[in-house]
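Q: Need a 3D model of the following:
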Amino acid sequence: MFGATGAKRRPRAAFLSFARAAVGDAAPAAATGALSDAAAELVAADRGVTVHQVRTDWDTARLAGLVEVHGGVARPGWRLRAWDRDDAAVLRGWVALFDAWSLAHPAPAALPPATVAETVEAVPQLLSFLQLSAGPVPVPQLLDLFEQRVRELRTERCEIPYGPQEETHRTGTGPDAGPGNGPDGGLGNGPDGGGPDECAAAPPADLLAWALRALAAVGALTCADGQATLTPLGSWAVWVKLEQICVAAQSPAGNIEQSAEDMLRGCARLRPNAARAEYRAWLAARDVGTAVAELLDAARGEDALLRGLAFEALRVVGAPAEPEVRAVVDETSLRPYALLWLAEYEGTDPEDVHHVLTREESTWLWVDTAAAVADHGEAELLVRHLDSAPQPTVPALLDEVRTVGHPRTVQVLVALAAAHPDPALAKAVRRAAFQVHTGGV
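A: Down below sits the predicted model:
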């Protein structure tokens, strides 16, 4: 298995140093993220390279998550900030580049988009075969596998013309002629997958050659003497992808196809380890950016239980969620959760993590957690929740709860009064609920 230390040395120093230099100067970029002409020419002159090379390094740095563009200005991506202290960030950055191999080294303009898309879809099987082979594989053997995979994809899409077929559709192929059996090597059927004219302009060998060049450009494999071989890093990335597929296929509670909100509800009754396994399965089946956005949207809802569970799932995401979590610290309902998450991410001692919250934020979080218990827990749990209050006494808690401004304060206090076995304390809690409800003191 390829180690993190080796992976740290593998990515090209050119785009790493360029990323640091570019964001250091706050390089201007277009809204699409492309480097501006003026900036590209300036960097090219400074580095003594071509503008084309500068743009290549820029695009590679963006795909690896080293550079982010906000409002037309380049800034350090979270991976660039974490590069020297977090080997896992380096590995994830390379996997992001590996996933974007077809963007890092685009197909020649002469290749039809439809056949390029088929090539991208067929490549994972080629990579799996290369990994299983554990050594060089002749390119002609990969070409046979590639053609077979494309035929399978077209069969799955049912790209077979309907209705009576003209005899000219089967020229030169004998009685078994049909989609995928023509003289073009099997890549010439269907209006969307490329007809005979399109495939004539895109021979399978050319498509495969582009894919191998692109994968070599991102360091996933090497090509020499008519053979292709996965690099150690490429083998590791394929293993990571297979592991993600396996994890996604083993969703213990069967919530993998659910929305973030429904998945979190499904995890509410699971034990912590089982819930984390479910989070991992759900996350493995999604793009990390989309998953984080869905979890934060679920956290913004009215159900306080989902808010807490969403941030537990974000703990499973780890570092890739850091920019999005940091961006919500100014949202009142998410601020305490986000601050605690960030403190844990930055390595604060678990016993001291609560110190990152102000007294008011701690009180707000106590009410929010109490709302989750009141909605989904038992009365006894709500009573025991009093022990976790940041205030040393119940009267002090009630004084501060009245001013914290949580929208569920009244309901929490009413539920607590109904559940508490001490009549005197229950009366004081009901009085506080009435004062909050009427706006009194």
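Q: hey, let's count contacts and neighbours off CA atoms from now on
A: OK.
Q: For the lengthiest helix in the chain, buried residues please.
A: In the chain, with assignment by DSSP state H, the single longest helix is helix 113-133. The neighbour-count check on helix 113-133 (16 or more other CA atoms under 10 Å) flags P113, T115, V116, E118, T119, A122, V123, L127, S128, L130, Q131 as buried.
Q: A40 is in contact with V54, correct?
A: Yes: the criterion here is CA atoms under 8 Å, and V54 meets it with A40 at 6.2 Å.
Q: ok, L42 to A217 distance?
A: 25 Å (CA to CA, to the nearest Å).
Q: and I245, how many neighbours does it have?
A: By other CA atoms under 10 Å, 14 other residues sit near I245.
Q: With A379 instead?
A: The local packing of A379 (other CA under 10 Å) involves 17 other residues.
Q: Just give the nearest non-adjacent residue to it, would you?
A: Spatially, and ignoring its direct neighbours in sequence, A379 is nearest to A419 (5.3 Å; CA to CA, 6 or more residues apart in numbering).
Q: quick one: the strands in the stretch 101-250 of the chain?
A: Ranges of strands in the stretch 101-250 of the chain, per DSSP state E, counting those that start in this stretch, are 137-138, 221-224, 227-230.
Q: mind putting those in a markdown table, distance to T332 and mean neighbour count included?
A: As requested, the strands of the stretch 101-250 of the chain are arranged in a markdown table below (distance: least, CA to CA, whole Å; neighbours: other CA atoms under 10 Å):
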| stretch | distance to T332 | mean neighbour count |
| --- | --- | --- |
| strand 137-138 | 57 | 16 |
| strand 221-224 | 48 | 17 |
| strand 227-230 | 49 | 20 |
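Q: this one as well, want them side by side:
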Amino acid sequence: MARLGLAGPVRVARWADAALGPGRDGATADGKATLSDTTAERAAGDLGLTTAQVRADWDTARLAGLVEVHGDSARPGWRLRAWDRDDSAVLRGWVALFDAWSLASPEPEGHEPAAVAEVVSAMPQVLSFLQLSAGPVPVEQLLDLLQQRVTELRTERCEVPYGPQAEPGAHLLGPAPDAAAARPALAAGALPETSRPATGHEPEHPAPGDPTGDSALAPLLDWALRALASVGALTYGGGLATLTPLGSWAVWVKLEQICVAAQSPAGNIEQAAEDMLRGCAQLRPNAARAEYRAWLAARPVGSAVTELLDAARGEDALLRGLAFEALRVVGAPAEPDVRSVLDEPALRPYALLWLAEHDGVDPEDAHEVLTREEATWLWVDTAAAVADHGEAPMLVRHLESAVQPTVPALLDEVRAVGHPRTVQVLVALAAAHPDPALAKAVRRAAFQVHTGGS
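A: Coordinates of the predicted model:
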């Protein structure tokens, strides 16, 4: 369903990749890769579409991350590159469009921006209700739910209504609903008003002029449902709304993410990336991955990836390795950012291994993508992490993972690779190794690196 729904935007995105990329013929006259009238007309002619269809598909392609505009060029997003080989890229593209539903259709005119924002904030509750209902729901029932949720949002903010005021003493918002009635999608099963047991706290009907009333919210609910229908999340017509299978799946995924984020096993969900990684350092691999998933579920993917890469750039080699383990949990959305650090010597070996595994290379064979120098750099970096955080026997065992066949060959290449922690690593290894002759050779190598000798 996601492939079918995004077929048009994919077609326009691929056309843009061919016609508007750097150095390609067919760029607009002003040299910008925006969809100007000239560009839209040319795309319509090339694709056999109307300019309105081209513009609509272009907007959808950008919302779904299929195409990205950077300065004077348009380039395909990672989802378009992976479209034919990765079903998860297709689903992520559609979920990005689903998340941007409020941008898919112009909002109705004549409404306060605050009211529109409240409806957007309240729609997840409406969608949860639709998901739990598993069938058509009358719009009147959704309007009642929306009204309650908007009232709850204002009550939580202790906000004075901004609409025309009623006579003194008139009840504008009604008493604050209790938790079960105020959160029907997550607590009381989103029961309709006719079947929900009385609690004594149900909101009264809004007074005239109250911006939470039917007359104010009905057009905004209509807009929201039409926008969600335009992205394929639901069907809407005849006074009924029904989630599509794709929309039901997306709502389920969102609820699951909330549950995962709420169950952070080690309690690091609120920490910055560096502190979170330090908190995971002593966890077993499965427990650490669960913590990464919880941490990632609580924040936007883009900012989370940026935080992890910033942590990887620090001096602590252990955090560098853990950051890329967390990026493995992120998966495909991290690919552009991981590729962008290939020019950074400290991150390049980790990035190459990550990309190889992402492309399907067996983790045990991924090291083959590294040059001898890159493998040596990674060996020293990992040894630094062991020296800082591990035990002496672990550092001795780390010798076995070196690509060099002999210790003298390893020492020669370690001296040449120029890692900033080389001296400390060699000193720690010499102190830990039980063989006096080998320890002496390692100390000599450390001294040579320190003094700049050969």
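Q: Got a TM-score for the pair?
A: With the length set by TM-score structural alignment, normalised by the length of structure 1, the two chains reach a TM-score of 0.90; 417 aligned residues with a CA RMSD of 2.2 Å.
Q: sorry, back to before: so can I have CSV of the strands of the stretch 101-250 of structure 1 showing distance to V329 of structure 1?
A: Below are the strands of the stretch 101-250 of structure 1 laid out as CSV (distance: least, CA to CA, whole Å):
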stretch, distance to V329 of structure 1
strand 137-138, 51
strand 221-224, 42
strand 227-230, 43
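Q: closest to G93 of structure 1 out of those?
A: Set against G93 of structure 1 and scored by CA to CA, these come closest in strand 221-224, at 17.2 Å.
Q: Just tell me the aligned range of the closest one in structure 2.
A: Aligning strand 221-224 of structure 1 against structure 2 (TM-score structural alignment) gives residues 234-237.
Q: and if you look at stretch 245-254 of structure 1?
A: Mapped onto structure 2 using TM-score structural alignment, stretch 245-254 of structure 1 covers residues 258-267.
Q: first vs last residue of the matching stretch, how far apart are they?
A: Length of stretch 258-267 of structure 2, first residue to last, CA to CA: 15 Å.
Q: and that stretch, how far from the chain's centre?
A: A distance of 16 Å separates the centroid of the chain from that of stretch 258-267 of structure 2, by CA atoms, centre = their mean, to the nearest Å.
Q: What are the contacting residues of it?
A: With CA atoms under 8 Å, 6 or more residues apart in numbering as the contact definition, stretch 258-267 of structure 2 has outside contacts at I269, G279, C280, A287, A290, E291, R293, A294, W295, L296, A297, A298.
Q: do the same with stretch 293-301 of structure 2
A: Contact with stretch 293-301 of structure 2 is made by 257-258, 260-264, 268-270, 304, 329-330, 333-334, as judged by CA under 8 Å, 6+ apart.
Q: Let me know the closest of the contacts of stretch 258-267 of structure 2 to T371 of structure 2.
A: Nearest to T371 of structure 2, judged by CA to CA, of those is C280 at 30.0 Å.
Q: ok, back up a step: which one in structure 2 is aligned with the residue nearest to A379 of structure 1?
A: When structure 2 is aligned by TM-score structural alignment, the residue opposite A419 of structure 1 is A432.
Q: what does A26 of structure 1 give?
A: So A26 of structure 1 corresponds to L20, using TM-score structural alignment.
Q: Contact partners for the nearest residue to its match once chain neighbours are set aside?
A: In space, and not counting its chain neighbours, L20 of structure 2 is closest to A27: 4.9 Å by CA to CA, 6+ apart. Counting by CA under 8 Å, 6+ apart, A27 of structure 2 touches A19, L20, G21, A33, T39.
Q: Helices - which of those land there?
A: Per DSSP H, the contacts of A27 of structure 2 map to helices at A19, L20, T39.
Q: Export the residues you listed as TSV, with columns for neighbour count and distance to L308 of structure 2.
A: Output for the ones in helices among the contacts of A27 of structure 2, formatted as TSV (neighbours: other CA atoms under 10 Å; distance: CA to CA, whole Å):
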residue	neighbour count	distance to L308 of structure 2
A19	21	35
L20	26	32
T39	23	38
